[in-house]
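Colleague: Here is the input, now give the coordinates:
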Amino acid sequence: MAGFHVQAFVDALVLEHGASPRTVEAYRRDVVRCVQFLRTHGVHRASDITAAALREFVYSLRDTVPPRKSSSIRRNISALRTWFRVLTAEGLVSIDPTERLDAPQRGRTLPDVLSVDEVTRLLAAPALDERLAFRDRAMLELAYGAGLRVSEWIGLAMKDVLLEDALVRVLGKGNKERLVPIGRSAIGAVAVYLRELRPVLERGEGRGLLFLNGQGRPLTRMGAWTILRKYVQLAGIEKAVSPHTLRHSFATHLLQGGADLRAVQEMLGHADIATTQIYTHVDREYLRSVHRQFHPRA
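Modeller: Next up, the predicted model:
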């Protein structure tokens, strides 16, 4: 690793910075990990390292299984910045490529999403011989098909489902109302549920809400979680899936299909587009994984 001056970096940490043995070892390990990555990508000297190459290294940390935590990635970036401060101070390199290297924001992690195949399996999981299958299929189709928060889907009133217009009227955070389009699959599933099952469940305690439990009362948040977990298991999905995972998947799949970010913001009911922009990062990770898998020179 002579071309990367790792030993000079370690010596400087010990002799000039007075770093603890634990910090020295952690930083050395982080830099070595980066060097190994760079070598596999055709970089063999510290002076040849670019900001773009370092960004790809940071992206690779996010792609590990399981993905590294943001705190671990920030420490990695801190090690790289310290490494290049030492190298520039000692005249071993002339340019510091870490100056434009951004660390992940604290508390902002990329949400888990389902693949299209996993969503298809999940939506097909309710077996028609089950008593509440029509409700469960309608609930899952609508939750994914409209990108609803769990509080929104259990709070939907029958009057808010405008099947002829292919819309649902949603009361979101801050009592902000929005109209969200729904597709044929969701329309069909909800129509069957309204025709075949909901009248059977209704015993005067439904309060006009769309989704009822087996006793004819409004479905609770915990009830929705329980139903979702049941079908995640039946579909053979090994990821940790929450109601919000369906919302994340809705947004990600729209962007993968070429949807405009502003349109996705409107459908999700985000007040600030910066909240919606996290899904562009999810989409970028998806595109990168596709490139690695299928490009002959990846």
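
Colleague: C-alpha from now on. contacts and neighbour counts both.
Modeller: Noted.

Colleague: so who does the residue positioned nearest the centre of the chain touch?
Modeller: By Cα atoms, centre = their mean, the mean C-alpha position of the chain lies nearest to Pro111, the distance being 2.3 Å. Residues near Pro111 by Cα atoms under 8 Å, 6 or more residues apart in numbering: 245, 248, 282.

Colleague: how about this one, so we can line them up?
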Amino acid sequence: MYIHHSDVQVVFMFTERFIRYIQFEKRYSPHTVSAYQSDLDQFTGFLNNPQKLSPPPPPVITHPSQITHYHIRNWMVELMNQHIIARSINRKIATLRKYFKFLLQEGVIEINPASKINTPKIPKNLPVIVEDVKLTQMLDDNEVFGTDFKGLRDKLVIEMLFGTGMRLSELMGVKDSDINEYEGTIKVLGKRNKERIIPVNNELKLLIAEYQELKKKQDFFGNNSLTLIVTDKGANAYAKLIYLIVQKYLSYISTQNKRSPHVLRHTFATSLLNRGADLNAIKELLGHANLSATQIYTHNSVERLKSIYKQAHPKA
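Modeller: Predicted coordinates:
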């Protein structure tokens, strides 16, 4: 299939309208908006490859209504051939569903081509965690991070993710004004723009205060930066920076391949559950919409109990 340059602009006009909708009306996080934009760009790029499309589409796509469920299914097959994991494929299809639903509401199309799509099943893998004892020992070792601004910032990133269980996007969105030092809490803006309040322990509270004081000495408060976590030059922190910080320090205590900010979120939840925390309380702390999302952590706890039983029981 060949798409003329002018026709690409027609398709992109609706894409850009959709991006403005989720950005300004739905007020999705910048990270989510970027993911939606990337998914739509990938799908548009796929439509420009005629050899990958079956049955043959119209010679020129001039309107989104010409896109059918066959195109979407073919894209899914192509993603699978590229060994993209099921979770990522499902997210991309969810993007198309929301995009075409928006076009349906706007009267641009009459049928949602993504409504007939069945997404691949996601294997239920246990959440990847690190040993909280080793993590705590590392955080208590003052020589690991150093006392300069960068070292204190890096330590705060690890402490915030492990001490609150917040998501990467949530950490990047935390402002200095979201810290309530008197109450010992942090206000977080989660998915679907839902706010929640997370308590912080005294050690983390002191670390935040120490970091903010050093941040003032660096004159980063006057650098038009409102977020708590900033770069070495005082600009708002970005996702890759947080990833690199987490990967660096988790490599000191873990040899596993997965060393992402979400591993610390999983470790936070599993540690609470192993120490007797109520599942509903963990759900609220994590900002899950329903309990089923939180229950996955019970599997880690069951595996831990099995391990203890095998080690300790004479009949195991």
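
Colleague: just to revisit the earlier point, ranking by neighbours, what's the top pick from the contacts of Pro111 of structure 1?
Modeller: Neighbour counts for the contacts of Pro111 of structure 1 (other Cα atoms under 10 Å) peak at His248, which has 25 neighbours.

Colleague: What is the burial count for Leu135 of structure 2?
Modeller: Other residues close to Leu135 of structure 2 by other Cα under 10 Å number 20.

Colleague: Helices of structure 2, start to end?
Modeller: 5-20, 30-47, 69-81, 86-105, 132-140, 142-145, 149-164, 168-173, 202-217, 239-250, 261-274, 279-286, 291-294, 296-312 (DSSP state H).

Colleague: In JSON lines: those, plus distance to Asn224 of structure 2.
Modeller: Output for the helices of structure 2, formatted as JSON lines (distance: least, Cα to Cα, whole Å):
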{"stretch": "helix 5-20", "distance to Asn224 of structure 2": "24"}
{"stretch": "helix 30-47", "distance to Asn224 of structure 2": "18"}
{"stretch": "helix 69-81", "distance to Asn224 of structure 2": "41"}
{"stretch": "helix 86-105", "distance to Asn224 of structure 2": "33"}
{"stretch": "helix 132-140", "distance to Asn224 of structure 2": "30"}
{"stretch": "helix 142-145", "distance to Asn224 of structure 2": "27"}
{"stretch": "helix 149-164", "distance to Asn224 of structure 2": "18"}
{"stretch": "helix 168-173", "distance to Asn224 of structure 2": "15"}
{"stretch": "helix 202-217", "distance to Asn224 of structure 2": "13"}
{"stretch": "helix 239-250", "distance to Asn224 of structure 2": "19"}
{"stretch": "helix 261-274", "distance to Asn224 of structure 2": "26"}
{"stretch": "helix 279-286", "distance to Asn224 of structure 2": "30"}
{"stretch": "helix 291-294", "distance to Asn224 of structure 2": "37"}
{"stretch": "helix 296-312", "distance to Asn224 of structure 2": "40"}
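
Colleague: mind listing what the aligned partner of Ala269 of structure 2 in structure 1 touches?
Modeller: Under the alignment (TM-score structural alignment), Ala269 of structure 2 pairs with Ala251 in structure 1. Counting by Cα under 8 Å, 6+ apart, Ala251 of structure 1 makes contact with 147, 264, 268, 279.

Colleague: Tabulate the residues you listed (a markdown table), appending neighbour count and distance to Gly188 of structure 1.
Modeller: Formatted as a markdown table, these follow (neighbours: other Cα atoms under 10 Å; distance: Cα to Cα, whole Å):
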| residue | neighbour count | distance to Gly188 of structure 1 |
| --- | --- | --- |
| Gly147 | 26 | 17 |
| Val264 | 22 | 23 |
| Leu268 | 24 | 22 |
| Tyr279 | 24 | 28 |
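
Colleague: Surely Lys92 of structure 2 and Asp39 touch.
Modeller: Yes: look at Lys92 of structure 2 against Asp39 with Cα atoms under 8 Å: they come within range, at 5.7 Å.

Colleague: In space, what's closest to whatever residue of structure 2 lines up with His291 of structure 1 - neighbours in sequence excluded?
Modeller: Matched by TM-score structural alignment, His291 of structure 1 corresponds to Tyr309 in structure 2. Leaving aside its chain neighbours, Tyr309 of structure 2 sits nearest to Ala316 (6.6 Å; criterion: Cα to Cα, 6 or more residues apart in numbering).
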